[in-house]
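In: pasting the sequence and the predicted coordinates here, then a few questions.
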Amino acid sequence: MIPPEYNLSDPRIYRVETANPLILAGLVSKSVPHWVRRYAAIRPDYVFPNTLIDDLKTIRLTNNEVYSVLGLALFFTLLRYYIQIKLQTWTSTHHIYPRFAHKVPESFWKLIYYGFAWLLLLYVHMCVDSINSFDDPLSMWKAWSGGNRPAMHPLMTLIYATQSAFYVHSIYATLFMDLWRKDSWLMFVHHFIALALLLLSYVDNFTLPGALLLFLHDNSDATLEITKLSFYLKKRTNGMYYKYYFYMGNAAFILFAIIWVIFRLYWYTCKLLYATFYGAVYLAPQDAKFFPLLGVMLFIIYLMNLYWFNFIARMVWRVALTGEDPEDNREWDTTAVSGLNQQALDQIAAQTKKQKDV
């Protein structure tokens, strides 16, 4: 391992809680070319993709690590099937519209996972004294300053095991369990990228930036599922209308949009990309094998966040103009996509359900 070029106390290091976007752009315009020149000198024989393939072949995981992730992925799948079976009965007895019968279990499962996952991440970033990555992003590289590979915090091992298992499960679930949507293939790719990012950051021991990435994402996923569940549950086939679900759904939708902009767009740039595209260049090991690939994946995830924000912005605009419900306009069976009114969609769903029952 080649030690970091500087340490946190070096006066040349720009260290703030949240980087100014304009200043950050100037810093990255210097740090990235600097890293390219330095890495070319450190690994002059690097040839893409041959060298990358050789590096990937050097990855070694213990049997315990592999079996733990696969075991947890199987547990998540079985737990989700159990929830799905129980809620399918519940949706029938509680007069949920047929077109929501599959969506309710899916959203409920994702809310459970993302909710618990984000609470763990919140505890790590706000309550663990040795981890201060959110308030001081560059501090995630402090343990590397001595030139030795630091020990991994036990909570990082737990976070990485559960998150890796979830994305292994999600690859399967996207194809066989989730409702198919316009961006399902993008989600499929996203799960592979997330899993690869977890693996490579774990191998290089860059787990603190990985945990910060997850912290900035999982809360909006949980809030989105609250919005969707409120929409699915507020109106029933027996004529009942639960107004508190209407208020809950609209509040959650507004919160979701705000969280997305702050966490996934602003803080992602001014904290995570600041700590990686700038800070890691000078404060992390100079010869980390997978640093360039991890950087590319972080940028791809940011582009995905921008792409999905397009759906959010369109939804906000439609709700503001028409007063309609904040329906997920990625789905093939919604009013926004199909052009059919909700009554027609409900009739189609009811007929499909009857055919399946027969």
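Out: The structure has been received and is ready for your questions.
In: rest of the way, CA atoms for contacts and neighbours
Out: Will do.
In: who touches stretch 183-199?
Out: Tyr160, Ser164, Tyr167, Val168, Ser170, Ile171, Thr174, Gly210, Leu294, Met297, Ile301, Arg330 (C-alpha atoms under 8 Å, 6 or more residues apart in numbering).
In: switch the cut-off to 6 Å
Out: Ser164, Tyr167 (C-alpha atoms under 6 Å, 6 or more residues apart in numbering).
In: now stretch 119-131
Out: Phe215.
In: how about that stretch: buried residues?
Out: The neighbour-count check on stretch 119-131 (16 or more other C-alpha atoms under 10 Å) flags Leu121, Leu122, Val124, His125, Ile131 as buried.
In: okay if I get those as JSON lines plus secondary structure and distance to Asp357?
Out: Below are the buried residues of stretch 119-131 laid out as JSON lines (DSSP: H, G, I helix; E, B strand; the rest coil; distance: C-alpha to C-alpha, whole Å):
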{"residue": "Leu121", "secondary structure": "helix", "distance to Asp357": "43"}
{"residue": "Leu122", "secondary structure": "helix", "distance to Asp357": "44"}
{"residue": "Val124", "secondary structure": "helix", "distance to Asp357": "47"}
{"residue": "His125", "secondary structure": "helix", "distance to Asp357": "49"}
{"residue": "Ile131", "secondary structure": "coil", "distance to Asp357": "53"}
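In: checking my notes, Ile96 in a strand, right?
Out: No: counting by DSSP: H, G, I helix; E, B strand; the rest coil, Ile96 falls outside a strand, being coil.
In: centre of the chain to the helix or strand encompassing Thr51, how far?
Out: Using DSSP states H and E, Thr51 maps to helix 50-57. Remark: helix 50-57 is offset 27 Å from the chain centroid, using C-alpha atoms, centre = their mean, to the nearest Å.
In: pull out the buried positions in it.
Out: Per 16+ other C-alpha under 10 Å, helix 50-57 contains no buried residues.
In: next: stretch 90-97.
Out: For stretch 90-97, a neighbour-count test (16+ other C-alpha under 10 Å) marks Thr91, His95, Ile96, Tyr97 as buried.
In: comparison target, given below:
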Amino acid sequence: MNSHHAIQWLPSYIVPFVSLSYPTSPPTNPDSFHHSAYYTTGLLDGCFIVTCIAVMAILRDVARVFIMEPFARWKLTRTWEQSNASHIQQNGNKNGVMNGNGHAGHANGDCPPKKIMSPRDARKIHRSVLRFAEQGWSVIYYTLQWSFGFYIHQNLPTRALNPTEMWSNYPHIPLAGPLKFYYLTQTAFYLHQILILNAEARRKDHFQMMTHHIITIVLMVASYLYNFTRVGCLIMVLMDWNDIFLPVAKMFRYIGFYTLCDITFTWFLISWFVARHVFFIIVILSAWFDGPRLITVGWVPELGQYYSEFSYNTFVYLLVVLQIIQIIWFGMICRIAWRVISGQGASDDRSDDESEEEKKSQ
């Protein structure tokens, strides 16, 4: 089926896990990706998704343990030591004990005693290190995937402000290799996120996040199998854009760069509103009005045509539910923005509050 694209010595049952399945001939006059390989869709695509989930889990741990955590621990420990040294020096000056060089002296000599980090401070630093590392992986993933998604979007005829090409000439099959790879890796990421949500300690917005991820996965899988991939690609690019900036803002906060945190969060607020409450609503309105008008085929699965009133309305209603969840989140974001404006600084209402157990332990 796709053995000519895979390493020849691999057993046939391994091939779907390491290469794209269902290669086919390219369309006669493609309107995008003129020089790419083309594929159809099928259940074996799930094998490739499984591999992507495993690779993402490994990459996440490598980035977290070997890059993000060491850097955050070094930065926070260094900040604590500098703060402690400054505190000791101030206390020495207050006591009026000066050495020959005009600096504060100490009972045991010129070197100030080194303060041992308290368990409370150690727990606080450890928690910030873990949170910083978690958000660091999100920044890496969303930056890379948005860049790739933007490349896909630029090669497709669809545009955010004129989305009618998402529905014209439906179904848009077969799929170009880059587009198929993008769809499968995105699906793998959200499945991976569900695993992470259930593996880590629950946060305040656990239910909303789970609902969001489940609806997103349903929409992605349905649009993939029903050949509505162009609208799916546009939505994913819009969503991933502002998902880069929220974790960056959190990372700044965890290592004590509060001004940079507030600036980044302000940019995140603007990008969220534009992408998710302007462009995304344009997509929903286009799906509501343009889709039924421009799609001229019916339900003929053998030809890759999966349009029916029920299936299409379900798709549109799920988009609306997704927008409602995002409106709720936007309300939380606006509350954080008010804290920035009022000088209290940005803090995350959505997902980074400590659990009651953590608070009690401190």
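Out: Everything's here; your move. Computed from a predicted structure; not experimentally measured.
In: still on that earlier bit, now for the buried residues of stretch 90-97 of structure 1, which pair is the farthest apart?
Out: Taking C-alpha to C-alpha, the two most distant members of the buried residues of stretch 90-97 of structure 1 are Thr91 and Tyr97; they sit 8.0 Å apart.
In: and Val129 of structure 2, how far is that from Asp348 of structure 2?
Out: 16 Å (C-alpha to C-alpha, to the nearest Å).
In: in structure 2, what stretch matches the helix holding Thr51 of structure 1?
Out: Against structure 2, there is no aligned range for helix 50-57 of structure 1 (TM-score structural alignment).
In: how about Ala251 of structure 1, what's its match in structure 2?
Out: So, by TM-score structural alignment, Ala251 of structure 1 is matched to Ile263.
In: from Ala346 of structure 2, how far out is that match?
Out: 9 Å.
In: picking that back up, next up, the contacts around the match of Ala251 of structure 1.
Out: Per C-alpha under 6 Å, 6+ apart, neighbours of Ile263 of structure 2: none.
In: how is it assigned, secondary-structure-wise?
Out: Ile263 of structure 2 ends up helix, using three-state DSSP.
In: can you show me the helices along the stretch 151-300 of structure 2?
Out: For the stretch 151-300 of structure 2, the helices defined by DSSP state H, counting those that start in this stretch cover 177-199, 206-225, 229-243, 245-254, 258-274, 280-285, 291-294.
In: in structure 1, what residue corresponds to Arg339 of structure 2?
Out: So, by TM-score structural alignment, Arg339 of structure 2 is matched to Arg318.
In: tell me the SS of its match?
Out: helix.
In: who are the contact partners of it?
Out: Counted by C-alpha under 6 Å, 6+ apart, Arg318 of structure 1 has zero contacts.
In: distance of it from Leu198 of structure 1?
Out: 36 Å.
In: quick check: Arg350 of structure 2 is in a helix.
Out: No: per three-state DSSP, Arg350 of structure 2 lies outside any helix segment and is coil.
In: of the helices of the stretch 151-300 of structure 2, flag the one that's most buried.
Out: Mean neighbour counts were compared across those using mean count of other C-alpha atoms under 10 Å; the top stretch is helix 245-254, at a mean of 23.
In: equivalent range in structure 1 for it?
Out: Going by TM-score structural alignment: helix 245-254 of structure 2 matches residues 223-232.
In: how much does the matching stretch stray from structure 2?
Out: Taken over the aligned residues, the distance from stretch 223-232 of structure 1 to structure 2 averages 0.8 Å (mean C-alpha distance after the TM-score superposition for structure 1).
In: and if you look at stretch 301-311 of structure 1?
Out: Averaged out, stretch 301-311 of structure 1 is 0.6 Å away (mean C-alpha distance after the TM-score superposition for structure 1).
In: and Ser139 of structure 1, what pairs with it in structure 2?
Out: Using TM-score structural alignment, Ser139 of structure 1 sits opposite Glu165 in structure 2.
In: next, count neighbours for that match.
Out: By other C-alpha atoms under 10 Å, 17 other residues sit near Glu165 of structure 2.
In: how many neighbouring residues does the residue lying closest to it once chain neighbours are set aside have?
Out: Leaving aside its chain neighbours, Glu165 of structure 2 sits nearest to Thr158 (5.2 Å; criterion: C-alpha to C-alpha, 6 or more residues apart in numbering). Thr158 of structure 2: 19 surrounding residues under other C-alpha under 10 Å.
In: who has more neighbours, Val129 and Asp348 of structure 2?
Out: Neighbours per residue (other C-alpha under 10 Å) separate Val129 of structure 2 from Asp348, with Val129 holding more: 24 against 15.
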